[in-house]
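Trainee: could you look at this predicted model? Sequence included:
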Amino acid sequence: ALMLSHLSAIYIHHQLPRLSALCAATTAAMGAAAGMAWLIDGRYDTIAMAISSMIGDVSGMICDGASNSCAMKVSTSASAAWKAVLMALDDTAVTGNEGIVAHNVEQSIANLCSLACRSMQQTDKQIIEIMASKAH
């Protein structure tokens, strides 16, 4: 379960740019959801539903630099991971008809990474500008 968790998170995070506005706690928690789902149920469908629900739930969380708020983001992401696993065990998930979630987990991951790679680049710049203005 631990290995699947790490490999899933690495697989997702590897598709992201080096500097991304997407909070890395969310991708780590997507991996954690995969590991928990495998540990409890072991079925691919359960794992895929948990990851897809995570993408639908926490994909908008931004990284604003390593700060005290990271602990809160980790807590939020961990709670969302457990919720996604419980939903998947109940055979329910965010569906491919909603938001950036697709009808299969691979495409959902691709959609998330595409959003982070392309659309969030301006967000990165804006966050850095805001943080730099506080340094004065």
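Mentor: Everything's here; your move. Keep in mind that what you see is a predicted model, and the values were worked out from it rather than measured.

Trainee: okay, CA-based contacts and neighbour counts for the rest of this
Mentor: Noted.

Trainee: what number of residues lie near His6?
Mentor: For His6, the count of nearby residues is 17 (other C-alpha atoms under 10 Å).

Trainee: just give the nearest non-adjacent residue to Thr92, would you?
Mentor: Met49 (7.4 Å; C-alpha to C-alpha, 6 or more residues apart in numbering).

Trainee: next one for the comparison:
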Amino acid sequence: MSNDLLSKVIINTVAASDARMGGAPVVAMSNFGSGNQGITATMPVVVVAEHLGVDEETLARALSLSHLTAISIHSRYTRLSALCAASTAAMGAAAGMAWLFTRDINTINTAIINMVSDITGMICDGASNSCAMKVSSVVSSAFKAVLMAMQNSCAGANDGIVCADVEQTINNLCRLVINPMTLTDKEIISIMVAK
């Protein structure tokens, strides 16, 4: 792997997630009651902050934005669902990274819309070591979404479930989680129990 910023974001975040899911006796920042979500909302922002050389207050603000964004999204749907919650935690990370790079609300909103367009539908099939692989996917998506947003590139408002408005886009995502994904959750549990 190269030593670019994206690789550093992925390596640091996935290593922390893998250690956590593997039972390593280390402390992790939680988000919405989950250490894995906390790692996903925290590590990408920390890596970008270190790369940019920002001070502690700026890092704290970016982390606050990341965690509050993730909490805001997750609080709109059921606590336990078929949607991989690392994906919504990574939407928070995208907000934090976008803020560090630009301090621009439109870039932050666009990054979240891009993420909803990219990774909606990733399922949760139970806490396991495979979570680290999903974390790799969602933090990669977050970084890509931020880069696209910084170039004023946004998923089209007529594409899939995304809209021009970030709040409506998030609400559409949560509608999927609350309604049809309830059946998905039951089927996942059925498959896991039958093993």
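Mentor: Done, it's in. Since the structure is predicted, the reported quantities are computational estimates derived from the model, not experimental observations.

Trainee: TM-score of the superposed pair?
Mentor: The TM-score (TM-score structural alignment, normalised by the length of the first structure) is 0.97; 134 aligned residues with a C-alpha RMSD of 0.6 Å.

Trainee: tell me how far the residue nearest to Thr92 of the first structure lies from Ile109 of the first structure.
Mentor: 12 Å (C-alpha to C-alpha, to the nearest Å).

Trainee: which of these two has more residues huddled nearby?
Mentor: Counted by other C-alpha under 10 Å, Met49 of the first structure and Ile109 do not tie: Met49 has more neighbours, with 27 against 22.

Trainee: and the residue mapped onto that one from the second structure, what does it touch?
Mentor: Aligning on TM-score structural alignment places Met49 of the first structure opposite Thr110 in the second structure. For Thr110 of the second structure, the contact set (C-alpha atoms under 8 Å, 6 or more residues apart in numbering) comprises 145-146, 149, 152-154, 166.

Trainee: and which of those residues is nearest Val46 of the second structure?
Mentor: Nearest to Val46 of the second structure among these: Val146, at 15.1 Å, using C-alpha to C-alpha.

Trainee: neighbours of the closest one, how many?
Mentor: For Val146 of the second structure, the count of nearby residues is 31 (other C-alpha under 10 Å).

Trainee: can you tell me the SS state at it?
Mentor: Assigned with DSSP: H, G, I helix; E, B strand; the rest coil, Val146 of the second structure falls in the helix class.

Trainee: ok, it to Ile170 of the second structure distance?
Mentor: 17 Å.

Trainee: for Val105 of the first structure, give its distance to Gln126 of the first structure.
Mentor: Counting by C-alpha to C-alpha, the gap from Val105 of the first structure to Gln126 of the first structure is 30 Å.

Trainee: then Asp91 of the first structure?
Mentor: Counting by C-alpha to C-alpha, the gap from Asp91 of the first structure to Gln126 of the first structure is 39 Å.

Trainee: ok, back up a step: element containing the residue nearest to Thr92 of the first structure?
Mentor: Using DSSP states H and E, Met49 of the first structure maps to helix 44-58.

Trainee: number of nearby residues for the aligned residue in the first structure for Ile123 of the second structure?
Mentor: Structural alignment (TM-score structural alignment) places Ile123 of the second structure against Ile62 in the first structure. Per other C-alpha under 10 Å, the neighbour tally for Ile62 of the first structure reads 20.

Trainee: which residues are in contact with Ile62 of the first structure?
Mentor: So Ile62 of the first structure contacts 21-23 (C-alpha under 8 Å, 6+ apart).

Trainee: skipping adjacent residues, who's closest to whatever residue of the second structure lines up with Ala80 of the first structure in space?
Mentor: Using TM-score structural alignment as the criterion, Ala80 of the first structure maps onto Ser141 of the second structure. Computed as C-alpha to C-alpha, 6+ apart, the closest residue to Ser141 of the second structure that is not its neighbour in sequence is Met115, at 6.3 Å.
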